[in-house]
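A.B. asks: The following block contains a protein sequence and its predicted model.
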Amino acid sequence: MIIPYTISQIPDIAKQLIVSVPSKILCFYGEMGAGKTTLIKALVKELEGSGSTSSPTFGIVNEYHKENGDLLGYHFDFYRLEDESEAWDLGLEDYLSADTWIFMEWPEKIKGLLPETRTDIKIEILDEKTRRLTIL
C-alpha cells in the first residue's frame, strides 16, 4: 500500500494504519526529518494515549498509557545505538513479547533482532509538505 499525504492528513493516515496493519509492531524507516515521530504521535493520540509524545532519542524508549491508565505501548528510537546488543541490554525481548503497540524508529540499526511478525513502514519526503508512506 502506497499513500501520499500532507501534514494536515496525518490524523487520517494514523486512523488508516491502525485498522489496516497486520501487526502491532510497527517499524518506521525514513531519513531524518521525514516525519516518523510526527506520525507516531498521531498514532498514539488516535489510540487514546494520554500525556505528551516525543521521540525517545536520548532515553531510547518511551512508555505510553491510555487515558484510563492502561498500557498503550512503547516507542523506541534506535538512532543512537552502536550495536544490536545494546537493544538486548534494554530488555527488547521482553518489550516485544508484550501484547501492546510497539513503535520503532531506525529499526535498521537492529535488523537482526526484528521479529518476523511486524509491519514495516517507509516514509519518504516528496517535498516540503508532502510525504509518501509505503507499507511493506
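C.D. replies: Cool, the structure landed. Here the structure is a predicted model, which means the values were calculated and not measured.

A.B. asks: Every contact and neighbour count from this point should use C-alpha atoms.
C.D. replies: Noted.

A.B. asks: what ranges do the helices span in the protein?
C.D. replies: Taking DSSP state H as the criterion, the chain contains helices spanning 10-20, 36-46, 85-89, 92-97.

A.B. asks: Tell me which residues are up against the third one.
C.D. replies: Around helix 85-89, the neighbours that count as contacts under C-alpha atoms under 8 Å, 6 or more residues apart in numbering are L81, I110.

A.B. asks: For it, what is the distance to the chain centroid?
C.D. replies: With C-alpha atoms, centre = their mean, to the nearest Å as the basis, helix 85-89 stands 18 Å off its chain's centre.

A.B. asks: got another, please set it beside the one above:
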Amino acid sequence: MKKTFQLNEIREVAKEIIGTTPGKILCFYGDMGVGKTTLVKAMVKELGAMDEANSPTFGLVNEYRGENDKLIAFHFDFYRLNDEMEALDMGFEDYLAQDTWVFIEWPEKIESLIPEDAVGVFLHFVDENTRSIELNVS
C-alpha cells in the first residue's frame, strides 16, 4: 500500500491498513509530528477500543481493550528509550508473544528486537494537511 491522504481521511487509512495488513505487528516510522500517534489512535478506535488511545511516551506502553474487556492492542512509544535492554527489561518479548495487535512507534530504537514479519508503516510530510504513507511488508 502506498498512498497520499489528507489528515481528515485518517480513519479511512486506518481501516484500510487493518483490513489489508498480513500481520498484527506494525512499526511506525516518521519524523516527530508526522502523525504516527494520530494514526495509531485511529486504528485503535477502528478496532473497537473502549478508551481513546494516547501516546505512551512516558509509560512506554499502553494497553487497549474492547467489549467484554477483550485485549485489542498494545501501543509502544520508544522515543525516550536509551537502549534495547530497557525494552527487554519491561518484557517486550512477552507482549509480542500475545495474539493481539502491536503498534510500535520509534522502532529504530529497538531494531534487533523487531520480528521479521513486522510490517513497516512509513509516514512522510507532504504539507500541513497532507501525508504520504507506505507499508513495507516482508
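C.D. replies: That came through fine. Everything quoted here is computed from the prediction, not taken from an experiment.

A.B. asks: number of nearby residues for the closest residue in space to E63 of the first structure that isn't next to it in sequence?
C.D. replies: Distances taken as C-alpha to C-alpha, 6 or more residues apart in numbering put Y74 closest to E63 of the first structure, at 4.7 Å, once the chain neighbours are dropped. When neighbours are defined as other C-alpha atoms under 10 Å, Y74 of the first structure has 21 of them.

A.B. asks: most packed of the helices of the first structure?
C.D. replies: Ranked by mean neighbour count under mean count of other C-alpha atoms under 10 Å, these are led by helix 36-46, which reaches a mean of 20.

A.B. asks: Distance of the residue nearest to E63 of the first structure relative to Y64 of the first structure?
C.D. replies: Taking C-alpha to C-alpha, to the nearest Å as the measure, Y74 of the first structure falls 6 Å from Y64 of the first structure.

A.B. asks: same deal with Y79 of the first structure?
C.D. replies: Distance, Y79 of the first structure to Y64 of the first structure, using C-alpha to C-alpha: 20 Å.

A.B. asks: These two: who's more crowded?
C.D. replies: Y64 (21 against 18).

A.B. asks: how about the closest residue to P11 of the first structure other than its chain neighbours, what does it touch?
C.D. replies: Distance criterion C-alpha to C-alpha, 6+ apart; nearest residue to P11 of the first structure, sequence neighbours excluded, is A42 at 5.8 Å. A42 of the first structure makes contact with I10, P11, A14, according to C-alpha under 8 Å, 6+ apart.

A.B. asks: for these, which one is nearest T119 of the first structure?
C.D. replies: Nearest to T119 of the first structure among the contacts of A42 of the first structure is A14, at 13.9 Å by C-alpha to C-alpha.

A.B. asks: average gap between the longest strand belonging to the second structure and the first structure?
C.D. replies: As assigned by DSSP state E, the longest strand anywhere in the second structure is strand 119-127. Superposed on the first structure, strand 119-127 of the second structure shows a mean distance to its aligned partners of 0.4 Å (mean C-alpha distance after the TM-score superposition for the first structure).

A.B. asks: by contact count, what packs against that strand?
C.D. replies: Identification of packing neighbours for strand 119-127 of the second structure by 3 or more C-alpha pairs under 8 Å, 6 or more residues apart in numbering; DSSP states H and E yields strand 25-29, strand 130-136.
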